[in-house]
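In: Compute the structure for the input listed below.
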Amino acid sequence: MRNVHQLALLALSSYAVAAPLVSAPWKVGKRQVESQMNDIDILRYALTLEHLEDKFYREGLANFTQGDFAQAGFDSTFYQNVQAISAHETAHVQFLTAALKAAGYAPTVECTYAFGISTVEQFVATASILEGVGQAAYLGAAPQVSSKTILGAAGSILTIEARHDAYLRAALSQSPFPQANDDALTPDEVHTMAHGFIVSCPAGNPSFGVKAFPGLAVTTTGKITSGMTIALSTAGFALAPADSKAHLYAAFITALGPDFAPLTPSGDGENFQVTVPIGVNGQSYLLLTNCNDTVSDSSVVAGPTFLEITNNPLNTTLSGKKA
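Out: This next block holds a predicted model:
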């Protein structure tokens, strides 16, 4: 089967993501949580993501029949399990909506989306990416939740999202568990990845103060592994000629803090090259920053973006570094 994650990048290439900055004294990089979201904001944020996933699956299953899945190489069991995943996402929407109403707050409602999906292969690959981003979003928001009840409820959804992710990755011949630790993303980082799918939202939807960073895309095609030099392109950010010697870095998000790597500009201020650090593996996230000590909202200049790094998962330790 061809690299279907590259197909998904056609839909995601102009968007990006990042992660909650967790101070990790045994690593050079640090992540700093800057969100001022309260528990209700976080519930609405989670509901917004669940609406997107719910609509994605419902639309995909409406557009592609079981026969279409079979022609793409996916059997009837897989098709039925995708139907179950779709039902789960609908249940998550109902669960979070009911929780907000019970607390006396207005829930966010479904927006209008454009997913740009034209084939079953692209649908399945994008579903895998969205499930990974979804679990990273829940994981990143968890330290900011003050209510144990809300935290427990969010955790019950997070574990299901992780099972969805592992199942879809296995179906795509990717390792279902490529790392010993999952990466986490901040609300702004997640929004940067997701906002490109959103055409418009109802004017009455409650706001929870997220923003999107300038876009970043990996333009290298084919299999990507640690130690490989890859090409990047920005959207909405360009390094001016006078700033050609400015210090910019690539930050690869990991569970214990970012791994930084130097960038090599390609001359036009919008294209760069970077070498993937050894030990980064699986569904990973990359952003550009003007600092190689910490990553924060004030230091991010573009991204993050998604990239799939294919290594032997047995060669990674708890920290993500190669054994």
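
In: going forward, measure contacts and count neighbours with C-alpha atoms only.
Out: OK.

In: Report the separation between I40 and G116.
Out: 31 Å (CA to CA, to the nearest Å).

In: same thing with L43?
Out: 27 Å.

In: go on, D165?
Out: Counting by CA to CA, the gap from D165 to G116 is 21 Å.

In: Counting neighbours, go ahead and name the busier of the two.
Out: D165 (23 against 13; other CA atoms under 10 Å).

In: Ignoring the adjacent residues along the chain, who's closest to the more buried one?
Out: Among residues not flanking D165 along the chain, E131 sits closest, at 5.2 Å (CA to CA, 6 or more residues apart in numbering).

In: a helix runs through F95, doesn't it?
Out: Yes: looking at F95 with DSSP: H, G, I helix; E, B strand; the rest coil, it is inside a helix.

In: Touching stretch 143-150 from outside, list them.
Out: For stretch 143-150, the external contacting residues (CA atoms under 8 Å, 6 or more residues apart in numbering) are 37-39, 42, 151.

In: Give the other helices and strands that the host helix or strand of L47 contacts.
Out: Using DSSP states H and E, L47 maps to helix 39-63. Contacts defined by 3 or more CA pairs under 8 Å, 6 or more residues apart in numbering; DSSP states H and E place helix 39-63 against helix 76-102, helix 120-141.

In: Before we compare anything, build this one as well:
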Amino acid sequence: MPRDKLNSKKVPPFHERKEHLEYGYTVNSFCCSVLITHTRTTTPIAYTFRALLPHFASNPSTHLHQILHLKHSQFNMISSIFLPLAFAVCQVSSSPIHQRRALSQNDIIGLQLAGYLENLELSLYTGGCEGFTDVEWIAAGFPSTFQQDICAIAEQQNQTSFIASSLESNGISAPQACSYNLSYDSPTSFVLLANQITSISLGFYLGSLNDFSPALQTVAASILSVEARHDAIVRYGMGASPFPTNLDVPLSSVWAYSLAQKYISSCPRQLPIDLLPPLGFNGISGSTPTEAGQALYLAIVHANATDPSYQQVLTTGQGQGTAQLPEGLGGVVYAALTASSGDLTFHELTTTGTLAGPAQLVLS
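Out: Down below sits the predicted model:
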């Protein structure tokens, strides 16, 4: 059909096409669908988009025009190429995004620890952003935009708001910020510290993902992916490989919480998670709960093996000993003291089989 014929063809205004308008109420939303067709249609081609509308009781087509800023006549088909349009317009609930959802005990503990670690990272990256000038970063050998990256990471620690909202909507107090022991005096020492702390958060989300209920697993996974990007940026800035291993090392809640204590001076309230005696590779701080004559082993969790590898510890004194690390380790590795010689799975080791630790080793 010639263009002038098509343009002169009278097409009823959008709001008058009642035969194509279907609308009805659902439990928590109001939806309507509109289909505009053309006489030369052979094979329909669907083109959809969404628009958010306020709650309304009148004909929804009038609101559609207001949202799209279109006059009725502008819905006439003036193109010689047919594009049937399917408009799906749904009104979402006016309640807040963070709707109240029932939380399991695992959800509560997981969210509390997530908030605990996010507060630690927020303090860390805010200090790194504000503590050094771009001149100092460049003088230390970092890329010219690295300070901007550190500041961007600090700004992205807004997961704390979602975590707090999810807990408080269920009548549970969100973790408050602690006083932190973050020792760095240069851009280089800051980045080394950031790599250690970010690796803990990354390992926690990876290891605890299946502990969350299905409703929170997607949220935890999305935070995990952002943590991985942050870790890659930090490692790239320090001249290390952004992806040193094929797999990352997961951490249980007990291990992640115990590892974080190294950077905590004091907290308003501790979490209901067991704390393990610390383990260091220059000796053990405090006493390790072992029986006289008990054989000890160093369980090493790394990305190259599904289950931990075990090395016997040769005791050299009270609370001290030596162990040989396996060859071929890289990235971030965790080691814990245990009485098991190798019969514990990763889950068993990290939940009940650890005597002291874990200790974190950044090998590459």
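
In: Make CSV out of the helices and strands packed on helix 39-63 of structure 1 and add mean neighbour count and distance to L288 of structure 1.
Out: Shown next, in CSV, are these (neighbours: other CA atoms under 10 Å; distance: least, CA to CA, whole Å):
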stretch, mean neighbour count, distance to L288 of structure 1
helix 76-102, 17, 32
helix 120-141, 24, 18
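
In: Nearest to A242 of structure 1, out of these?
Out: For the helices and strands packed on helix 39-63 of structure 1, the distance to A242 of structure 1 is smallest for helix 120-141, at 36.0 Å, taking CA to CA.

In: Where in structure 2 does that closest one align, residue-wise?
Out: Alignment of helix 120-141 of structure 1 against structure 2: residues 187-208, by TM-score structural alignment.

In: Which residue in structure 1 aligns with P278 of structure 2?
Out: Checking TM-score structural alignment: P278 of structure 2 goes with G215.

In: quick one: contacts for the closest residue to that match other than its chain neighbours?
Out: Nearest residue to G215 of structure 1 in three dimensions, chain neighbours excluded: A235, at 4.7 Å (CA to CA, 6+ apart). When contacts are counted by CA under 8 Å, 6+ apart, A235 of structure 1 touches 14, 214-216, 270, 302.

In: rewinding a little: what's the matching range in structure 2 for the helix holding L47 of structure 1?
Out: By TM-score structural alignment, helix 39-63 of structure 1 lines up with residues 107-131 in structure 2.

In: what comes up buried for the matching stretch?
Out: Under the neighbour-count criterion of 16 or more other CA atoms under 10 Å, stretch 107-131 of structure 2 has 107-129 buried.

In: in terms of contact, does L113 of structure 2 touch Q270 like I think?
Out: No: L113 of structure 2 is beyond contact range of Q270, at 10.0 Å (criterion: CA atoms under 8 Å).

In: that older thread, in strands, which of the contacts of A235 of structure 1 fall?
Out: Judged by DSSP state E, the subset of the contacts of A235 of structure 1 located in strands is 215-216, 302.

In: Give me the buried entries from those.
Out: Among those, the ones that count as buried (16+ other CA under 10 Å) are 215-216, 302.

In: can you redo those as TSV with distance to H195 of structure 1?
Out: Below are those laid out as TSV (distance: CA to CA, whole Å):
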residue	distance to H195 of structure 1
G215	11
L216	13
A302	14
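
In: Can you tell me which of those is nearest A70 of structure 1?
Out: Nearest member of these to A70 of structure 1, counting by CA to CA, is L216, at 34.1 Å.

In: ok, that closest one to A114 of structure 1 distance?
Out: For L216 of structure 1 relative to A114 of structure 1 (CA to CA), the value is 19 Å.

In: Also T254 of structure 1?
Out: With CA to CA as the criterion, T254 of structure 1 and A114 of structure 1 are 30 Å apart.

In: higher neighbour count, those two?
Out: Taking other CA under 10 Å, T254 of structure 1 and A114 do not tie; T254 has more neighbours (29 against 12).

In: so the more buried one touches V280, yeah?
Out: Yes: using CA under 8 Å, T254 of structure 1 is in contact with V280, at 7.5 Å.

In: Need the counterpart of Y263 of structure 2 in structure 1.
Out: Checking TM-score structural alignment: Y263 of structure 2 goes with F197.

In: oh, I was asking about V254 of structure 2
Out: In structure 1, V254 of structure 2 lands on D188 (TM-score structural alignment).

In: So that match belongs to a helix, correct?
Out: Yes: checked against three-state DSSP, D188 of structure 1 lies within a helix.

In: what's the spacing between it and A98 of structure 1?
Out: 25 Å.

In: Could you do G267 of structure 1 as well?
Out: G267 of structure 1 is 52 Å from A98 of structure 1, by CA to CA.
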